[in-house]
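Asks: sequence and predicted structure below; questions after.
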Amino acid sequence: MKFALSTLSNSVMMVALIASAASNVASANESNTELQNNVTQITDADYPSDIQKTHAQDSSLTTNQELNRAQQPIGLSTVIDPITHKSIDDSYSLEVPSLLSLEQAQNILLQVSPKIAANQAAIAASDYQTDALSTLDNPLVFARVSATAYHLDTDVDLSSLKSGVVNEIDSIVPAIPNLPDFDGLVDERIPDSYNIKRSGSTSGAGLGVLWPIYTAGRTTALIGASDARTQEAVADSLLDKNELYNTLIERYFKAQLAIIAAYLREDAYDTLQQTDHMAQRLFEEGFISRVDRLEAQSALADAKSESVNANNDARLAMMALQRLLRTEYRIKPTTPLFVSSRPLPDVNYFQDLALTNHPGLQKVAAKRAQAQQLHALSDTGYKPTVMLYGYSQVEKDPSWVTGISASWKLWGGLDKTASLASSNAQIRQADLSEIEVSDNLLLLVEKNWHDVNNAQSRYQALQSNVDLAAEVLRLRRLGLQEGVNTPIEVVQAQTQSLKARTEQAQAANSYVQSLAALMQSCGTPLAFNAYLNAADIQLPTLYNE
């Protein structure tokens, strides 16, 4: 399994957002106009058919296909993780640009995530276990070689043998007259003990075969259970990958929102600088009081502080994205926040997708398959095992033996009845879990579907607030020049405009996050990209590819 980590040594620091914002606009007035006109029209497409096509493509991708797509034909080596500084073997270096679109970030995430790499290893381990079990029914051929050296030195006690012979002779002699003295002959010929000394060596070699020709389905059940565990590992990998996709979208667009917020704060600070300058002139000419002048100075100081805080928040959000993609430098997102004015397909469409594609249901199915295979294995408890066997010595005129054997378990070991009851309970557990998971998925999809619609409605409703606040600010600034309005009124108008624009950007982020959650709950997270490409409203972005 390949696990890519970026090893770029050039650390590209993020350009300060305030300086970047200032260099991208000619003046505060021009930047105001740019942010107020914050919708970009794109070509209309057949929204439902495009999305359905993408869902179908997304659901047809298997885990292995996506993992193979993420890998690159680069020589494996040992790389150093830029975050933990730990060395990782069998990996390859990966160059990650600083400017990244969402789709680029998704592709890189597959290659640099330790969780995805760990899940790949778990799937591979389970696959290898299944491969190992698949040869259980194959003939087992073994060789036996022996070499033995021996030395024997012992005394054999013959007194009992000698006594027995004498007793037998004594019982026979009285019946036969004129026999010689056999007692003396026995004493002379048979000693009381005999010493044996022997030494030497022996050697031998042979070949044997064991072939289980009938196992009552035990091997098939074991292989099936192992394969089901592999499917469970695949489902776990899909769950983790979908969650990582969702985390990426969350951090990516939170960074975009933080950048917009920092830009808006800087724009407000620029505007208040102009207001402060005008207030100073009006105060010097006696058109406003000292209190009005001090209020303008206080508002400018607050704006400066808020701008610095927003800038720091943007850096933190970009750092969170950097950590996820495991780079040594800031990642600058180029895909803008977006909202689609088109209505979503009916909620039933997404619920059907969830029941078809969600890996949670795939995991439950894998659990049920394991229980079924364990049930089949338990059912073989009293069935025989039949084996062919043979053994032959490796000699010029060898001895050999061959035969067939069958064995039954008569008593002992696992209780078959209890094992069957246990597997039946596990199957029932899986069936009931499928019902519970399906119910929860349907409810989750409906919640996320409503969240997307609510965020869409809120964004559209806030547009009038943005337009109204911008017009009020314009009139207040003109009024300040004419001496009709006070600096504090301009500050209040500026605050209201900033609030409206920020709330609308937040609504766009809520739309994006809710849409990502909806796609994740359907089990098709990559379909998010089709909605992104079909969106007809895009917010401005500071960084461009």
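Replies: That came through fine.

Asks: every contact and neighbour count from this point should use C-alpha atoms.
Replies: Will do.

Asks: show me where the stretch 201-350 of the chain has its strands.
Replies: 332-333, 338-339 (DSSP state E, counting those that start in this stretch).

Asks: any idea which of the ones you listed is most buried?
Replies: strand 338-339 (a mean of 26; mean count of other Cα atoms under 10 Å).

Asks: for that strand, packing partners?
Replies: Strand 338-339 sits against helix 487-522, strand 537-538, with contacts defined as 3 or more Cα pairs under 8 Å, 6 or more residues apart in numbering; DSSP states H and E.

Asks: how about the ones you listed in CSV, adding distance to Val209 and mean neighbour count?
Replies: Converted to CSV, the helices and strands packed on strand 338-339 look like this (distance: least, Cα to Cα, whole Å; neighbours: other Cα atoms under 10 Å):
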stretch, distance to Val209, mean neighbour count
helix 487-522, 54, 23
strand 537-538, 73, 19
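
Asks: could you dump these to TSV with distance to Leu377?
Replies: Listed next are the helices and strands packed on strand 338-339 as TSV, based on distance: least, Cα to Cα, whole Å:
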stretch	distance to Leu377
helix 487-522	35
strand 537-538	58
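
Asks: presented hereafter is structure B, for comparison with structure A:
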Amino acid sequence: MKIVFYGVITAIALSCNVQAAAIDFSTAWYQVAQKNDALQAKKEEVKYSQALQDAAKSLYLPNVDITGSYTHFDKPISVDTPPVGNFIPSFNVPLTNQNFAHSSLNAVLPVYTGGRITAAQDIRQAQVDEAQSNYNLATRATFTQLVQYYFGVVLAEQVYQVRLDAVDALADHLNHAVKFEQQGQIAKVERLMAQVSLDKAQIEAQKSLRDYEIAKLALTKMLKQQDSVLPTTPLFVNNSVTSVTPYLTKTLTDHPGIAILNAKREQAKGMVDMASAKHLPEVMLYGNYNLYSDDSATGELLPEWMVGVGVRIPIIERSGTSQEVVAAKSSVRQVNLLQMQMQQDLSILVEKTYAEMSQALEEYNSLASSQALSEETVVLRQKAFSQGLSTSLEVADSQLYATSIRVQRLSASYNYVKSLAQLLSVSGDIDHFMDYLQINGIEVK
């Protein structure tokens, strides 16, 4: 029974890894950063904002256009001149033909706009900063997700192996129980207890296999691979983690959420400047060059070119400029309040994540003695059972307890890695994640 089940379930496990491509975490993160659709969409958002920023740079340039018109009058326009004494009689002077055509080249250059152009350019720059911060925020969230998926596969595989070890041990115990029953050394109920314990272990092993397959499928899809992937970076812990202060300081300084609110504040300030500028005059230079006019008197009288200075002074507007200024200033105050709240929330998040990481590390280290004790207990119970000094139930319970301790310790190391990744993501140190494994890190096998 032991050989049949172990062979079948091992064959299933091997078939899952036949076409699996080995990949370490650094390579996996590089692939996700390059291929993740959500991150690519955020990159396009940055490009979009940059294009609008470039467009705003042309606001100081002149507007140059060509205008033309063709007009048909009901009759030619003319003027009757009054007679001059008895010497010059009255006569008719034609001013236009019945059809009048004219075209010209026009240019308008803003000289002073009350700060509208500068405010518009500042807003576009702030929008670029916001888009870049959104991309950074999405990158950190994707990194955390990859850590959960990648090391979730590592955890599921190791838990599965632990469950298989339990099946193997309990199958050995069942074989011994069968022999002892045949020799009359134990009762039938003892052998049945061994059988029930093995059945339970087989069920748990099958569940672990399904969990492993699901976790590996999720990671494969995230990496956009056709064949399944096999992580090679192990779970780990590191006992030389610093205090929470550096993480907290860096989070409150560099977190993209704060940068987003800073960008929104700059946009709100730009809106204040634009609304205030509506009260100020505008000054512009303009010029006109006559390209074509017909041969009528009016056409001949038109100047070939002209230049000048124009001014526009707002007196009364129906757009509610004053209230727009009030609304824009309210937006600035709103962003300031949101930033204070975010700083408080981020501080809580960092403290909480650091505490969870520390708790996971303490749990992993504390369970070392329990694991050693449980493994030694299994050995003693097996020897006692072979000498008739222990029951089958005691052997099975010791084996299952040893298995649970191993699984619990593996889970603690996974929780440590997951909390570490979230802590580094919040504080902006995801590039140093692998340092915690490579520098004084302890691999969990």
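Replies: Cool, the structure landed. Every value quoted in this text rests on a predicted model; they were computed, and no experiment measured them.

Asks: let me see the TM-score of these two.
Replies: Here the superposed chains carry a TM-score of 0.85, computed using TM-score structural alignment, normalised by the length of the second structure; 408 aligned residues with a Cα RMSD of 2.6 Å.

Asks: adding distance to Lys383 of the first structure, write the strands of the stretch 201-350 of the first structure out as TSV.
Replies: Formatted as TSV, the strands of the stretch 201-350 of the first structure follow (distance: least, Cα to Cα, whole Å):
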stretch	distance to Lys383 of the first structure
strand 332-333	64
strand 338-339	65
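
Asks: that older thread, for Tyr150 of the first structure, which of the helices and strands packed on strand 338-339 of the first structure is the nearest?
Replies: helix 487-522 (74.3 Å; Cα to Cα).

Asks: apart from its neighbours in sequence, what residue is nearest the residue at minimal distance from the centre of the second structure?
Replies: Closest residue to the average C-alpha location of the second structure: Ala138 at 0.9 Å, with Cα atoms, centre = their mean. Excluding the flanking residues, the one nearest Ala138 of the second structure by Cα to Cα, 6 or more residues apart in numbering is Leu39, at 6.5 Å.

Asks: returning to that earlier point: the residue nearest to the centre of the second structure -> the first structure?
Replies: Here Ala138 of the second structure is matched to Asp240 in the first structure, going by TM-score structural alignment.

Asks: surely its match is in contact with Ala118?
Replies: No: if you go by Cα atoms under 8 Å, Asp240 of the first structure and Ala118 don't touch, sitting 10.6 Å apart.

Asks: residues contacting Asn290 of the second structure?
Replies: With contact taken as Cα atoms under 8 Å, 6 or more residues apart in numbering, Asn290 of the second structure is in contact with 103-105, 302-305.

Asks: ok, 7 Å please
Replies: Contact analysis of Asn290 of the second structure by Cα atoms under 7 Å, 6 or more residues apart in numbering lists 103-105, 304-305.

Asks: with Leu420 of the second structure instead?
Replies: Met357.

Asks: returning to that earlier point: nearest to Ala132 of the first structure, of the helices and strands packed on strand 338-339 of the first structure?
Replies: The nearest among these, by Cα to Cα, is helix 487-522 at 35.2 Å.

Asks: the closest one aligns to what range in the second structure?
Replies: Counting by TM-score structural alignment, helix 487-522 of the first structure falls onto residues 392-427 of the second structure.

Asks: circling back: what does the residue nearest to Ala138 of the second structure correspond to in the first structure?
Replies: Checking TM-score structural alignment: Leu39 of the second structure goes with Ile116.

Asks: is its match part of a helix or strand, or is it coil?
Replies: Look at Ile116 of the first structure: counting by DSSP: H, G, I helix; E, B strand; the rest coil, its state is helix.

Asks: what separates it from Asn309 of the first structure, distance-wise?
Replies: Distance, Ile116 of the first structure to Asn309 of the first structure, using Cα to Cα, to the nearest Å: 35 Å.

Asks: among those two, which residue is more densely surrounded?
Replies: Counted by other Cα atoms under 10 Å, Ile116 of the first structure and Asn309 do not tie: Ile116 has more neighbours, with 20 against 14.

Asks: ok, the more buried one - contacts?
Replies: 110, 237, 241.

Asks: run a quick neighbour tally on the closest residue to the first one other than its chain neighbours.
Replies: For Leu110 of the first structure, ignoring the flanking residues on the chain, the nearest one in space by Cα to Cα, 6+ apart is Ala70 at 6.0 Å. The local packing of Ala70 of the first structure (other Cα under 10 Å) involves 18 other residues.
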